[in-house]
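Q: Mind folding the following:
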Amino acid sequence: MQMLPYMLAALAVGIVVSFQPPLNGMLARSVGSAYGAAAVSIGVAFASILLFLLVMGHGEISRRTLGSVPWWVYLSGTVGAAFVAAGAAIAPVTGGLVFFICIVAGQLVGSMLVDHFGAFGLEVRSMSFMRLLGLVMVLGGAVLVSRS
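A: Take a look at the predicted model:
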């Protein structure tokens, strides 16, 4: 499988996602609440995904398939809500770059642990010196950017 198109698509999504916290921050200032802004943002996201389902298809969403998933898998929605609310509350204080460097650093730490232990059905990819070095470099970048 050719990886480059997927990497470019992920890069494009990352660029667009970087707009979400400052936009939600603007919304939070308007409505007077980061959580209110998150609720509006997630409501728009819900409406958008319903439209995508109509256009792209919905797979097999049924009581049977949804019931076969462990209960804790549904916490991913809570994680999404926390991210949206955190962006609305934190990015206006830190700025977009520091916010996302810290988010990415946290994602890298979490992802490295998920890979190392093969959590959530992923293939085990053990920690290595190079992976740890890359992580330390990102964390160092977070410190450098926050001091400028």
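
Q: drop to CA atoms for contacts and neighbour counts, all remaining ones
A: Fine.

Q: my guess is Val98 contacts Ser148, does it?
A: No: using Cα atoms under 8 Å, Val98 makes no contact with Ser148, being 10.2 Å away.

Q: Pick out whichever of the two has more residues nearby.
A: It is Val98, of Val98 and Ser148, that has more neighbours when counted by other Cα atoms under 10 Å, with 20 against 5.

Q: Also this sequence, please, to line up against the first:
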Amino acid sequence: MRYFLMILILLVGCLMPIQASVNAKLGSFLKAPMVAALVNFLVGGIILFLVVLLTRPSNNLMQTIKEAPFHAWIGGAIGAIYVSSVIFLVPRLGAALSFGLIVAGQLIFSLLIDHYGLFGIPVQPVNWGRILGVFLILAGVFVIQKF
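A: Sure thing, here's the model as predicted:
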């Protein structure tokens, strides 16, 4: 099951440069990157609204929402910053360099989250193998940037 989930998340990762490319195209077409980001979230919000309506979550959803910790609410703001930044930067840096740097940033901060158990994530200490993995990603970004 673990390998299936790993393949699934790899495939989901493949969607990110596609999303960035089509959002960047929309931003260029509209001549307004922030409007393109808004359209992205509106379409996604409508789809999620329909999914929630069709799946009918538990009756105590509103009470559960009220009890969520503060940091659980910042995901939407982070998503807005991320999508807006990608729409602006991908046309200027290219998809490969942009996503190489995004992955490097994700891995660096993911190691901190794992090591310290931030945001309720189970602790997984940093080790030399994980650090080497980040350096290999950074080396790959350097090669992409050079060529």
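
Q: Which parts of structure 1 are strands?
A: Counting by DSSP state E, structure 1 has no strands at all.

Q: what residue of it is the furthest out?
A: Within structure 1, Arg64 marks the point farthest from the mean C-alpha position, 27.8 Å out by Cα atoms, centre = their mean.

Q: quick one, what contacts that one?
A: Counting by Cα atoms under 8 Å, 6 or more residues apart in numbering, Arg64 of structure 1 touches no other residue.

Q: and it, how far is that from Val73 of structure 1?
A: Taking Cα to Cα, to the nearest Å as the measure, Arg64 of structure 1 falls 15 Å from Val73 of structure 1.

Q: List the buried residues of stretch 132-147 of structure 2.
A: Applying a neighbour-count criterion of 16 or more other Cα atoms under 10 Å, one finds 134, 137-138, 140-141 buried in stretch 132-147 of structure 2.

Q: Then stretch 40-48 of structure 1?
A: 40-42.

Q: go on, stretch 15-25 of structure 2?
A: Using 16+ other Cα under 10 Å as the test for burial, stretch 15-25 of structure 2 gives 17, 20-21, 23-25.

Q: before we move on, what about stretch 5-18 of structure 1?
A: Judged by neighbour count (16+ other Cα under 10 Å), stretch 5-18 of structure 1 contains no buried residues.

Q: List just the nearest of the buried residues of stretch 40-48 of structure 1 to Gly77 of structure 1.
A: Ranked by distance to Gly77 of structure 1 (Cα to Cα), those are led by Ile42 at 10.1 Å.

Q: With structure 1 overlaid, report how far the longest helix seen in structure 2 is off on average.
A: Determined from DSSP state H, the single longest helix within structure 2 is helix 2-30. Its aligned residues in structure 1 lie a mean 0.9 Å from helix 2-30 of structure 2 after superposition (mean Cα distance after the TM-score superposition for structure 1).
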